[in-house]
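*Asks:* sharing a model that was predicted from the sequence below.
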Amino acid sequence: MPLWLDLLRTPMAAPETTGLRRMRFIWQGLCLTTAAGAGLFGPFHRAVGRYAPMTMALLLFVCGVWTGLYLLRKQRADTAYLDSLGETE
């Protein structure tokens, strides 16, 4: 069997649960908010004042922590799913 067909037939990820879907949507929102905040930092700084840098630092921190948590949960779900299929590495 060609490699591409073997890879096509191999399950790559677990089905997404409601909790993981919620985490992914929150993560995407955090990433978009961080990008918008960085891109519009000048107007944001003029509107908020001296709290703008602290707000952006907090947003970056939360985005980084949430990314780590999401990736950890996603990896665990994928591993458990593949283990249940009997196709571990």
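*Replies:* That came through fine. Just so it is clear, the structure is predicted and the values come from calculations on it, not from any experiment.

*Asks:* make it CA atoms for all contacts and neighbour counts henceforth
*Replies:* Will do.

*Asks:* contacts for stretch 61-72?
*Replies:* Leu20, Met23, Arg24, Trp27, Leu30, Cys31, Thr34 (C-alpha atoms under 8 Å, 6 or more residues apart in numbering).

*Asks:* skip the chain neighbours and tell me the closest residue to the second one.
*Replies:* In other words, Met23. With sequence-adjacent residues excluded and distances taken as C-alpha to C-alpha, 6 or more residues apart in numbering, Met23 is closest to Tyr70, at 6.4 Å.

*Asks:* below is structure B, check it against A:
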Amino acid sequence: MPLWLDMLRTPMAAPETRFLGWMRHVWQGLCLALAAATLLFAPMRALVGPVAPGLAAGLLLLTTVHTFIYFRVKGRADNAHLEAVGEGEECA
């Protein structure tokens, strides 16, 4: 069987739980907020003054930490799902 066909038949990710869905939405929101803060930094600095760099740095730190946590949890869920699917195929 060609590799592309074998990969097409292989499930690549676990079904998304409610918690993982929530984490994904939070991660997407943080990424969008960070992009907006980066693009609109000058107006934000004019609006809030010297606090703006601290807000941007905090948002960057929060996004980075959440990214690592999300992808670690997602990877574990995917690996557990692939192991369960693999075990199910061996028994069948």
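*Replies:* Okay, I see it. All of these numbers come straight from a predicted model, not from anything done at the bench.

*Asks:* circling back: the helix or strand harbouring the residue nearest to Met23 of the first structure vs the second structure, average offset?
*Replies:* Following DSSP states H and E, one finds Tyr70 of the first structure within helix 52-85. Helix 52-85 of the first structure, aligned to the second structure and superposed, deviates on average by 0.4 Å (mean C-alpha distance after the TM-score superposition for the first structure).

*Asks:* can you check stretch 22-36 of the first structure too?
*Replies:* Superposing on the second structure and averaging over aligned pairs (mean C-alpha distance after the TM-score superposition for the first structure), stretch 22-36 of the first structure comes out at 0.3 Å.

*Asks:* okay, buried residues for that stretch please.
*Replies:* Neighbour-count burial for stretch 22-36 of the first structure, counted by 16 or more other C-alpha atoms under 10 Å, picks out Met23, Arg24, Ile26, Trp27, Leu30, Cys31, Thr33, Thr34.

*Asks:* now for these, which pair is the farthest apart?
*Replies:* Met23 and Thr34 (16.2 Å; C-alpha to C-alpha).

*Asks:* can you name the residues that contact Leu20 of the first structure?
*Replies:* Tyr70, Arg73, Lys74.

*Asks:* that one -> the second structure?
*Replies:* Taking TM-score structural alignment, Leu20 of the first structure has Leu20 as its aligned residue in the second structure.

*Asks:* and if you look at Ala38 of the first structure?
*Replies:* Counting by TM-score structural alignment, Ala38 of the first structure lines up with Thr38 in the second structure.
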